[in-house]
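S.K.: Build the 3D model from these lines:
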Amino acid sequence: MVGSIWLLRLPNLTCRSYHRSTPTLSSMSKAACLATPDEVTSGVKRKAENPPYDIDVKKIKQGRKELRPGFGEDKFDETEYYFEHGLRKVYPYNFTYTTFCKGRWVGHLLLDVFSREFRALSKDAYKRALESGKVTVNSTVVGPDYRLKDNDLLANSIHRHEVPVIGAPIKVIHKCDDLLVIDKPPSIPVHPCGRYRHNSVLFILAKEHDLKSLHTIHRLDRLTSGLLMFGRSLDKARAMESQIKGRQVQKEYLCRVEGNFPDEPITCSEPIEVISHKIGVCGVGKYGKECCTEFRKLSYNGKSSVVLCKPQTGRMHQIRVHLQYLGFPIVNDPLYNDTVFGLGKAKGGLTEKTKEQLIEDMLKAHSIDKWLGPESDFLPDVCGATDSCSNSVKEVHEEETASKSDTDAPSSETSHFPASLRHYIETDKLFNAALENQRYNQQKYVSDEDCSECKRPYKDPRPEDLLLYLHCLRYKGKDWEYETTWPAWAREDWTVD
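M.R.: Sure, this is the predicted structure:
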């Protein structure tokens, strides 16, 4: 099914609005939900005077309002899930991204904009994509030398492949008429963004639990697990969010950090600033926003410590950045426990290199496909973008299906997972029994001969790419309190790091 085209985005709603607004599945347009951090709008309503293309903006507005609340059932039916190797996967599907020309793009060549803004592919690869007609401007195929104008509407039709996430159930802790509380598994983003859409908490809850029109109250990073609350009514969501913003809610997180954390409680009040909005990296800096985190060691196993964290504020990556500053980064943090910050890993602040050098080094050292910043939703599909086009996703599945024995046990699919991940997958027998009806079905996998993703070598994410030793344990308000179970890696006798 080809995804329908949405042409407008709501101002001030992006995937990075952590505390300034309450974006919801019911109030966001598709485009707004898929916005990337560098797509923050000015909040001013855009008007297209004498648009050079045949689009009835009023009808689009009316159509969008008719779909509220929710995305519309057709969006949830775009594709289906299947489970293998301990992962939740999505059959590829057709989709169209759209975006208006941003102010900084005006007057620049289309090819130059793609090469500069989206670094995933080479300039030659983008040129081939633009020449293929996959990208249109104002519903018209244009060449790479097209010079962008204000209010230009760019559309990119692709065969969309989503990134696999852990094949674990979403545990419901509390559900009533106006509130939903869940225990989020690691690796699953809260809302659609980047290369995650159906593999997001909001879509999974809608498709598997029939829980739709949810309003986000707070956020967790994709790799972070734990307690997550949604309002089932807008009034409840606003009331809960108001308590959080007013610092009337006690928040507790668990983490496992490198080394022997000090025995005495520590409070870190260093201000945190965004080093790069584009790639989503923060650090302690004198021009940052005020924030405060309390830390207390719970246990030490000879190599690493379990620490209870109580953030008093809600800055982006606050716990991770403060632990990095103190010299006790989270054991498996792929972003802040890295010598790309310098040999000292930014203990005491970023002192070994400039911000500009850090950003440049990060782009060289890490793949944005893995974790570095929310990748853009507006990347053209490029056939032949990689050097090797063997062992496609479909070919790998065909080979596995032919060689798989009827006696293969489902548990063997997670035997390569560490206990910290199996803990999420193997504890729900009813869920695992239901998975038998959602194994890979070759007939449901429809490839596209023009899709570069279909031709690329297929590789599952590594188990270590699915988990961060950071868990939201408890939220407590004036007359309410919700808590999750402890993750396996937080046990006092845990020895596998």
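S.K.: Please make it C-alpha for all contacts and neighbour counts, starting now.
M.R.: Fine.
S.K.: Helices along the stretch 51-200 of the chain, start to end?
M.R.: With DSSP state H, counting those that start in this stretch as the criterion, the stretch 51-200 of the chain has helices at 57-66, 73-76, 110-117, 123-131.
S.K.: Name the stretch among these that sits most buried.
M.R.: Stretch with highest mean neighbour count among those: helix 123-131 (a mean of 19; mean count of other C-alpha atoms under 10 Å).
S.K.: And that helix, how far out from the chain middle?
M.R.: Taking the mean of its C-alpha atoms, helix 123-131 sits 27 Å from the chain's own mean (C-alpha atoms, centre = their mean, to the nearest Å).
S.K.: Packing partners of it?
M.R.: The elements that helix 123-131 packs onto, with contact taken as 3 or more C-alpha pairs under 8 Å, 6 or more residues apart in numbering; DSSP states H and E, are helix 110-117.
S.K.: which residues touch the helix it packs on?
M.R.: With contacts defined as C-alpha atoms under 8 Å, 6 or more residues apart in numbering, helix 110-117 is touched by 105, 121-123, 126-127, 130, 143-148.
S.K.: and the angle for it with helix 123-131?
M.R.: Between helix 110-117 and helix 123-131, the angle comes out at 130 degrees (axes from the mean of the first three to the mean of the last three C-alpha atoms, to 10 degrees).
S.K.: sorry, back to before: save the helices of the stretch 51-200 of the chain as JSON lines, and put in distance to Gly194 too.
M.R.: Formatted as JSON lines, those follow (distance: least, C-alpha to C-alpha, whole Å):
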{"stretch": "helix 57-66", "distance to Gly194": "22"}
{"stretch": "helix 73-76", "distance to Gly194": "16"}
{"stretch": "helix 110-117", "distance to Gly194": "14"}
{"stretch": "helix 123-131", "distance to Gly194": "18"}
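S.K.: Before we compare anything, build this one as well:
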Amino acid sequence: MALTPVERRNSFLREDIHNTEPETFEEPPAVITTPVGDMWPRPYYLENGLRRVQPYHFTYNTNCKQRWRGRELLEIFTDEFRDRPAEYYKEAIENGTIVVNGKRASSINHILKNGDIISHTMHRHEPPVTAAPIGVVHEDDDIIVINKPAGVPVHPAGRYNFNSVVEILRAQRDYSFNPSPCNRLDRLTSGVMFIGKNRRAADDLSVQIKDRTVKKEYVARVVGEFPDGDVVCEKPILQISPKLGLNRVRANGKEARTVFRRLAYYPPAPREGDDQTAAADEEEKQRQEAEREGKPWKSLRGYSIVRCRPLTGRTHQIRVHLQFLGHPISNDPIYANQRVFGPALAQNDDRSDDDDDIVTRLGRMGKDEVAEAVAYHDEMVDDYNKRKAEKLSGEVCEICNTALYTDPGVHELGIYLHARKYACEAGRWSYETELPAWALPPAGFEGPTEATVESDPLAADLAKLGLNDDGTVTEERRKAEAGEAADGEEQQPAAVAVAAA
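M.R.: This next block holds a predicted model:
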């Protein structure tokens, strides 16, 4: 459910950010308008490698929905905002932190009607994010090209507000600065992002990206030894759960294509004193056991650094295609999660008969297994938000009595997926970053420390793969496939095509 946030002016100043004295709770605003004040400077502080936000009061406003008409106020909150217990909402209505049309409700049984405006003022606790700086790759009068750290959402959404790229940039520059993101990166993903300094520049670049006139390259760290050469996955992708933002390969999904090239493979480091012959025998034994049990995951050893070129822009496209190919991103909390997808991890699986089970298992996961905001769309305030929230620390806030959470672990601050390069098809501009630390050779191994020409997926000859420059299928290939279908062979989108290196 969409809520309109209204920020309230607070007494936070930069010099008292570390003040731990409880603040006095103010009455909700008598007039429901947007906005109601603001906090400047932002109440940030850095601690233990994390960017934190001092808790603050925040008012959510929403108009009475049609389905709420004629229903009791407490019932609405307990049914639709289940991130807090019913007792909390009862007290909030009684003490006036939940109001209707700017006035205290007559009782918890107050009946809502058309035109009512419901306001909920609460003490807001934002999750911390990494303290890693937002790097600047390029800046001119119109745009800023940044290197987004993993784990930081782009826009304020869900439990994140000030701890977002947009708000951090505003805090670093000026209150009047209004950054306009031109491309989208999931919270868990790092890398190149374009920030428009004005609406015209943002709209122009957004159109270029949408019209597929921009080449994109990502780098990922995946499980096992990824094949050499051009690996092309053309399986369509379908969103099977809008609520969770979960996507899978499905024949009735949207067209999706990704070109992959391996940069490096790093096998498990041999332990000192290991018998190499015995180790090889054990590896073969594990491979046979995995094949016999139908559990390919068990035979995957080591990891690969893979460069990825998405030719289409489906949500979670690279993550889903890598999972389908049997080489999911190593620390992907969703698509490399056996508790969600089972031991085969949906390798070569485009069936839909287990979708409901997968959605159910994912919905039940806690943050031990699933990082907060598994999808880009984490605006929902409901029981799922509670289940995927950080683990409780056992402490409560002295002001609002809200249960507090532990700090996120390293595995919750990002995944091994990085937007490394964006380039204009016409060659007018190109921006790239260095390889992230997790893509560099591990201790005791030699390997590439920068992207190589041989592994560049942007250099792939799309014509040889039957694709146009914009990633669509060539007419010649369509005719050839149509001819094969006419001969009685049922045509399906290619699962993978491997060209010799």
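S.K.: And the TM-score, once the two are fitted together?
M.R.: The TM-score (TM-score structural alignment, normalised by the length of the first structure) is 0.67; 375 aligned residues with a C-alpha RMSD of 3.3 Å.
S.K.: before we move on, back to that, could you let me know which of the contacts of helix 110-117 of the first structure ends up closest to Cys292 of the first structure?
M.R.: Here the nearest of those to Cys292 of the first structure, counting by C-alpha to C-alpha, is Trp105; it sits at 38.1 Å.
S.K.: wait, what's in contact with that closest one?
M.R.: Counting by C-alpha under 8 Å, 6+ apart, the residues that Trp105 of the first structure touches are 113, 148-149.
S.K.: Need those residues in CSV (columns: distance to Asp263 of the first structure).
M.R.: Below are the contacts of Trp105 of the first structure laid out as CSV (distance: C-alpha to C-alpha, whole Å):
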residue, distance to Asp263 of the first structure
Val113, 52
Leu148, 59
Lys149, 60
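S.K.: from memory Ile118 of the second structure sits against Val99, does it?
M.R.: Yes. With contacts counted by C-alpha atoms under 8 Å, Ile118 of the second structure reaches Val99, the gap being 5.9 Å.
S.K.: who touches both of the two?
M.R.: Contact criterion C-alpha under 8 Å, 6+ apart; residues shared by Ile118 of the second structure and Val99: none found.
S.K.: the more surrounded of the two?
M.R.: Legend: neighbour count by other C-alpha atoms under 10 Å for Ile118 of the second structure and Val99, higher for Val99 (25 against 20).
S.K.: And that one, what's its match in the first structure?
M.R.: Superposed on the first structure with TM-score structural alignment, Val99 of the second structure falls opposite Thr136.
S.K.: how much space between that match and Ser390 of the first structure?
M.R.: Distance from Thr136 of the first structure to Ser390 of the first structure, counting by C-alpha to C-alpha, to the nearest Å: 30 Å.
S.K.: again with Arg119 of the first structure
M.R.: Distance of Arg119 of the first structure to Ser390 of the first structure, computed by C-alpha to C-alpha: 24 Å.
S.K.: now Leu234 of the first structure
M.R.: Applying C-alpha to C-alpha to Leu234 of the first structure and Ser390 of the first structure gives a distance of 49 Å.
S.K.: More neighbours: those two, which one.
M.R.: Using other C-alpha under 10 Å as the criterion, Leu234 of the first structure and Ser390 rank with Leu234 on top: 21 against 13.
S.K.: How many residues are close by the nearest residue to that one once chain neighbours are set aside?
M.R.: Excluding the flanking residues, the one nearest Leu234 of the first structure by C-alpha to C-alpha, 6 or more residues apart in numbering is His215, at 6.6 Å. If you count neighbours by other C-alpha under 10 Å, His215 of the first structure ends up with 26.
S.K.: follow-up on the earlier one: and His198 of the first structure, which of the helices of the stretch 51-200 of the first structure is closest to it?
M.R.: So among these, helix 73-76 is nearest, using C-alpha to C-alpha, at 7.5 Å.
S.K.: on contacts alone, who are the packing partners of that closest one?
M.R.: So helix 73-76 of the first structure, by 3+ C-alpha pairs under 8 Å, 6+ apart, packs with helix 201-209.
S.K.: what stretch of the second structure does the helix or strand that the helix it packs on is followed by fall on?
M.R.: As assigned by DSSP states H and E, the chain's next helix or strand after helix 201-209 of the first structure is strand 215-216. Aligned by TM-score structural alignment, strand 215-216 of the first structure corresponds to residues 180-181 of the second structure.
S.K.: Average offset of that stretch relative to the first structure?
M.R.: In the superposition with the first structure, the average deviation recorded for stretch 180-181 of the second structure is 1.4 Å (mean C-alpha distance after the TM-score superposition for the first structure).
S.K.: Not counting its own residues, what contacts that stretch?
M.R.: Contacts with stretch 180-181 of the second structure, where a contact means C-alpha under 8 Å, 6+ apart, come from 154, 166, 193-199, 202.
S.K.: Just the buried residues of those residues.
M.R.: Neighbour counting over the contacts of stretch 180-181 of the second structure (16 or more other C-alpha atoms under 10 Å) leaves 154, 166, 193-197, 202 as the buried ones.
S.K.: Quick check: of these, which lies closest to Gly302 of the second structure?
M.R.: Checking those against Gly302 of the second structure with C-alpha to C-alpha, the nearest one is Met193 at 30.4 Å.
S.K.: State the helix or strand in which the closest one lies.
M.R.: In the assignment (DSSP H and E), Met193 of the second structure maps to strand 190-196.
S.K.: Give the aligned range of that strand in the first structure.
M.R.: Going by TM-score structural alignment, strand 190-196 of the second structure sits over residues 225-231 in the first structure.
S.K.: what's the matching stretch in contact with?
M.R.: The contact list for stretch 225-231 of the first structure (C-alpha under 8 Å, 6+ apart) reads 178-187, 214-220, 237, 468, 470-475, 482-484.
S.K.: Tell me which of these fall in strands.
M.R.: Among those, the residues falling in strands (DSSP state E) are 179-184, 215-216, 470-475, 482-483.
S.K.: Which member of those residues is positioned nearest Val281 of the first structure?
M.R.: The closest of those to Val281 of the first structure turns out to be Leu470 (C-alpha to C-alpha; 17.1 Å).
S.K.: give me the stretch of the first structure that the longest helix anywhere in the second structure matches.
M.R.: The longest helix of the second structure (DSSP state H) is helix 276-293. With TM-score structural alignment applied, helix 276-293 of the second structure matches no range in the first structure.
S.K.: Over to stretch 218-227 of the second structure?
M.R.: Mapped onto the first structure using TM-score structural alignment, stretch 218-227 of the second structure spans residues 253-262.
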